[in-house]
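Novice: Dropping the sequence and predicted coords here.
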Amino acid sequence: MGSSMRDAPSGYALSDTMEVHDKTQAPDARWLQDGDDWVLELSGDWRGHRAALPDRPSNDEPRNVRVNAAGLASWDAALVSSLWHQLEPLQRRDASVVLQELPDGLQQILALALESPPPGSTAPAPQSTRVARVGARVTAWWALRRKTLTFFGEVLLSLGRWLRGRSDMRLSDLAWQIEQTGPRSLPIVALVCFLVGLIVAYMGAAQLQRFGAQNYIADLVTVGVVREVAALLVGIVLAGRVGAAFAAQIGSMRANEEVDALATMGVNPIDFLVLPRVLALLIIGPLLTAFGAAVGMAVGWLVAVGIYGVTPLEYVYASMQALTLPHVVVGLIKGTTYSVLVALAGCLQGMSAGRSAQAVGDATTASVVQAIVWIVVVASALTVVFQRLNY
């Protein structure tokens, strides 16, 4: 009995001690504001604790964020994840995150997750972070331009080997590409040139009619279509139909490691895959441009004769008078240039594609966009050059 009475106080005292110990080890986190800076205080035993950290009580953007873990007893990966979710948005908004008061292991893991400086140092200032981002973008831009220039150089070297009779290109491949890109493109080129020529002729004639100058419809349509419109339409049609096909074909070969197999066998991929496609569009470009110009002039004849009462022979005579050699040469040069740019864009994106279906699709889309951008830029430059030369 006495022994029991003596044990009871002892047990009661031990229970109180355990409750106090559990209370002091309970995980706790709170945000404190120190001027424009914020401090996240951590304490207690966070091992196995899955509750999220409290959100900051203010919507103000802090300049510096510091984590005070002096009272932290233990931690695990769950605390790392919670800290990352709290600190990463702040760092992304250029706040300086200080981790040096965390335990060494927690510092290292969180620093890697946040891509912050090594433990014991602070994050870079917002201005240096912006400079680093600009530098990274400039570096990526220059790498892309360098890759494009390198590809152009390889194509020129391949063309030189072909002219010297040392190329790996087969004439059967060239003939196949001409057949695929030329005759098969005639229907869509005819349709597009017909419709756009109809628009040009109708809108131009509507303005000329206000001044009683319907006889100049032939001059307007002939010069506009032959010199500018036909070449531009052919380039855009080839970009969507042929350039995308080039990128998809070569990109699929890269994904299947066929390009690597050619190089392993000693066959130059530029000679075997790129050169036939570039030469094919170099040949069919002016032919399709001339065909598109003829379609545009024909639809101009239909509009002038059928709607605005111009006699057929009068329209033909005016067209022949307006169709001078400089206009024809300029139109053919532009059509050839645009076609070659389409081939280069498609082959460049195909040779640069990744080794997955998604990468091949991205390369196909990029080839069309790049070809059209190149065409517009070069069209503007050539127009200015020829006008300055009075040609």
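Specialist: In hand now; what should we look at?

Novice: Only C-alpha atoms from now on, for both contacts and neighbour counts.
Specialist: Will do.

Novice: the longest helix in the protein is where?
Specialist: helix 126-163 (DSSP state H).

Novice: what sits up against the helix or strand following that one?
Specialist: Scanning forward in sequence from helix 126-163 by DSSP states H and E, the next helix or strand is helix 171-181. Contact with helix 171-181 is made by 242, 276-277, 279-281, 283-284, as judged by C-alpha atoms under 8 Å, 6 or more residues apart in numbering.

Novice: One more pass at 7 Å, please.
Specialist: 242, 276-277, 280, 284 (C-alpha atoms under 7 Å, 6 or more residues apart in numbering).

Novice: try stretch 349-364
Specialist: Contacts for stretch 349-364 (C-alpha under 7 Å, 6+ apart): 244, 246-248, 250-252, 254-255, 366-367.

Novice: mind running it again at 6 Å?
Specialist: Under the criterion C-alpha atoms under 6 Å, 6 or more residues apart in numbering, residues 244, 247-248, 250-251, 255, 367 lie in contact with stretch 349-364.

Novice: quick one on the thing from earlier: most widely separated two among the contacts of helix 171-181?
Specialist: Spatial extent of those (C-alpha to C-alpha) is set by the pair V242 and P276 at 13.1 Å.

Novice: Of the contacts of helix 171-181, which is the most crowded?
Specialist: Comparing those by number of neighbours (other C-alpha atoms under 10 Å), R277 comes first, having 28 neighbours.

Novice: thinking again about what came up before, which ones among the contacts of helix 171-181 lie within helices?
Specialist: Per DSSP H, helices hold the following members of the contacts of helix 171-181: 276-277, 280, 284.

Novice: nearest to A132, of those?
Specialist: R277 (40.6 Å).

Novice: List the residues that contact the nearest residue to G240 once chain neighbours are set aside.
Specialist: Nearest residue to G240, sequence neighbours excluded (C-alpha to C-alpha, 6 or more residues apart in numbering): V368, at 5.8 Å. Residues near V368 by C-alpha under 6 Å, 6+ apart: 239-240, 244.

Novice: repeat that with 7 Å
Specialist: 239-240, 243-244.

Novice: hang on, it is in a strand, isn't it?
Specialist: No. With DSSP: H, G, I helix; E, B strand; the rest coil as the criterion, V368 is assigned helix and is not in a strand.

Novice: tell me how far stretch 131-140 is from the chain's mean position?
Specialist: 17 Å (C-alpha atoms, centre = their mean, to the nearest Å).

Novice: wait, I meant stretch 31-51
Specialist: 42 Å.

Novice: pretty sure A231 contacts I333?
Specialist: No. With contact defined as C-alpha atoms under 7 Å, A231 does not count as touching I333 (8.6 Å).

Novice: between the two, who's got more neighbours?
Specialist: More neighbours surround A231 than the other of A231 and I333, with 31 against 16 (other C-alpha under 10 Å).

Novice: Counting only helices, which of the contacts of V368 make the cut?
Specialist: Per DSSP H, the subset of the contacts of V368 in helices is A244.

Novice: take the one below as the second:
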Amino acid sequence: MSGSQYQIKNDGDAGQLRLSGRWTINCDSQVADSILNDFRQEPFGTIDGGSIEAWDSSLVSLLLRLDQEAQQRDLSLKFQAFPQGVLELLKLARTVPEREGSGKNKEEQSFLSFLGDKAITDYREAISFFCFLGESVKSFYRLLRGRARFRATDLRDILSDTGPEALPIVTLISVLVGIILAFVGAVQLKQFGAEIYVADLVGIAMVREMGCMMTGIIMAGRTGAAFAARIGTMQVNEEIDAYRTLGISPMDFLVLPRIIALVIMMPLLCLYANVLGILGGAVISIGAMGLSFTEYWQQTLNAVDMTDISLGLIKAFIFGIVIAITGCMNGMHSGRSASAVGDAATSAVVAGVVFIIVIDGLFAIITSLLGI
């Protein structure tokens, strides 16, 4: 079985390239490169394909590259004795221009240009976030007036997904965080014979900071990404456009129940995480430091008050709003492709985690200034 073969007869502009054998993608690609190099050195005017035994798109690609090279040299190529399918594909490739952005951009961007583009992108994303937040507030106002429409079954399913189904991962992380805090505190406090204060460390850290923060990060990675992926897939399938056509607001029907679900479930999950983190610290205190459960629990009650608990619940409430809005916003603004849905889910997780850290830092500064 013959492979890709060619023969060039050079006679000025009347030179001819004669192709024979099999011109398929499985054949040696170096043959095509060799033909292009020969054409650049001594151009020919005619290509004969009468002896070709088999062909596929690789042959059309070669002919198109030769034709583009000839156009750059203000030459004209003639194609003779080719199968009709080759000529039609070549004509189609000439007629349809390359889609803008389909190729890779090889231009190197300067550092200052990169910073400028990044600043503009972040600014636009911030404006988009606050606009989406405003639309969510308007949707909630319509709910209070009894004009927002969504299905109660959807809210029930979302509550189940964001609450009970999230308990296993919240349980695991909360217990481990409590254990880690107790280990870190025990190593330091044991030097001073103050092992009993491990209960204070674990209790205050879990109630004020770690319980709500770890729950928020878990829900941003689990639920925020799920919101973005589901709504983004609906965007791809044009379901959101169908809602608008039917006169149904996507903000009311899709976004509002998700915000309500997370606002309800986040404080509850935070309380659950606080208890499990304290119990995780109790395991280490009892097993490694010889404290009794009564001593540990009484010391925790003395250290933690309602101000600490309320602060954690308030942050969990705000984290729930932020996670729901970032997830739904990235889903609603998703492109109409599988890659765009994946990017939307990734952006939802990153934005949710960043907002959680920033908000928690602001709370730490404010509470420190207020002496809380």
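Specialist: Cool, got the structure. These numbers were taken from a predicted model, which means no experiment stands behind them.

Novice: aligned partner of the residue nearest to G240 of the first structure in the second structure?
Specialist: Matched by TM-score structural alignment, V368 of the first structure corresponds to V349 in the second structure.

Novice: so where do the strands sit in the stretch 1-150 of the second structure?
Specialist: Under the criterion DSSP state E, counting those that start in this stretch, strands of the stretch 1-150 of the second structure are mapped to 4-9, 16-23, 46-55, 78-80.

Novice: Dump those strands to a markdown table, plus distance to I278 of the second structure and mean neighbour count.
Specialist: Below are the strands of the stretch 1-150 of the second structure laid out as a markdown table (distance: least, C-alpha to C-alpha, whole Å; neighbours: other C-alpha atoms under 10 Å):
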| stretch | distance to I278 of the second structure | mean neighbour count |
| --- | --- | --- |
| strand 4-9 | 74 | 16 |
| strand 16-23 | 72 | 20 |
| strand 46-55 | 71 | 17 |
| strand 78-80 | 81 | 13 |
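
Novice: Could I get those in CSV, plus columns for distance to S334 of the second structure?
Specialist: Putting these into CSV (distance: least, C-alpha to C-alpha, whole Å) gives the following:
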stretch, distance to S334 of the second structure
strand 4-9, 46
strand 16-23, 42
strand 46-55, 40
strand 78-80, 46
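
Novice: So for T245 of the second structure, which of those sits nearest?
Specialist: When the strands of the stretch 1-150 of the second structure are ranked by proximity to T245 of the second structure (C-alpha to C-alpha), strand 46-55 comes first, at 48.2 Å.

Novice: angle of that closest one against strand 16-23?
Specialist: 10 degrees (axes from the mean of the first three to the mean of the last three C-alpha atoms, to 10 degrees).

Novice: what about strand 46-55 of the second structure, distance to the chain center?
Specialist: Worked out by C-alpha atoms, centre = their mean, strand 46-55 of the second structure lies 48 Å from the chain centre.

Novice: Between strand 4-9 and that strand, find me the angle.
Specialist: Using the same axes, to 10 degrees: strand 46-55 of the second structure against strand 4-9 is 170 degrees.

Novice: same for strand 46-55 of the second structure, what does it pack against?
Specialist: In terms of contacts (3 or more C-alpha pairs under 7 Å, 6 or more residues apart in numbering; DSSP states H and E), strand 46-55 of the second structure is packed against strand 16-23, strand 78-80.

Novice: try 10 Å
Specialist: strand 4-9, strand 16-23, strand 78-80, helix 84-95 (3 or more C-alpha pairs under 10 Å, 6 or more residues apart in numbering; DSSP states H and E).

Novice: Kindly calculate the angle that the last one makes with strand 46-55.
Specialist: Same thing as helix 84-95 of the second structure. 120 degrees.

Novice: Output the residue interval of the first structure matched by helix 84-95 of the second structure.
Specialist: The aligned range for helix 84-95 of the second structure in the first structure is empty, by TM-score structural alignment.

Novice: picking up where we left off before, can you tell me which of the helices and strands packed on strand 46-55 of the second structure comes nearest to E53 of the second structure?
Specialist: If you check each of those against E53 of the second structure by C-alpha to C-alpha, strand 16-23 wins as the nearest, at 5.2 Å.

Novice: That closest one aligns to what range in the first structure?
Specialist: Going by TM-score structural alignment, strand 16-23 of the second structure sits over no part of the first structure.

Novice: Where in the first structure does stretch 327-340 of the second structure fall?
Specialist: Stretch 327-340 of the second structure corresponds to residues 346-359 of the first structure when matched by TM-score structural alignment.

Novice: Give me the buried positions along the matching stretch.
Specialist: Across stretch 346-359 of the first structure, burial judged by 16 or more other C-alpha atoms under 10 Å covers 346-354, 359.

Novice: Could you look up the SS state of the aligned residue in the first structure for I248 of the second structure?
Specialist: Using TM-score structural alignment as the criterion, I248 of the second structure maps onto V267 of the first structure. Put simply, V267 of the first structure is coil when judged by three-state DSSP.

Novice: V267 of the first structure and C347 of the first structure, how far apart?
Specialist: Distance of V267 of the first structure to C347 of the first structure, given as C-alpha to C-alpha, to the nearest Å: 17 Å.

Novice: likewise L302 of the first structure?
Specialist: From L302 of the first structure across to C347 of the first structure, the span is 40 Å (C-alpha to C-alpha).

Novice: Equivalent analysis for I333 of the first structure, please.
Specialist: For I333 of the first structure relative to C347 of the first structure (C-alpha to C-alpha), the value is 21 Å.

Novice: now S292 of the second structure, nearest residue through space, not along the chain?
Specialist: I286 (5.7 Å).

Novice: Pull the number of nearby residues for whichever residue in the first structure pairs up with the one you found.
Specialist: With TM-score structural alignment defining the correspondence, I286 of the second structure maps onto V305 in the first structure. Using other C-alpha under 10 Å, V305 of the first structure is surrounded by 16 other residues.

Novice: what's the answer for M253 of the first structure, then?
Specialist: For M253 of the first structure, the neighbour count with other C-alpha under 10 Å is 19.

Novice: Equivalent analysis for G277 of the second structure, please.
Specialist: Based on other C-alpha under 10 Å, the number of other residues close to G277 of the second structure is 30.

Novice: and G352 of the second structure, how many neighbours does it have?
Specialist: G352 of the second structure: 26 neighbours (other C-alpha under 10 Å).

Novice: That's all I had, so thanks and see you.
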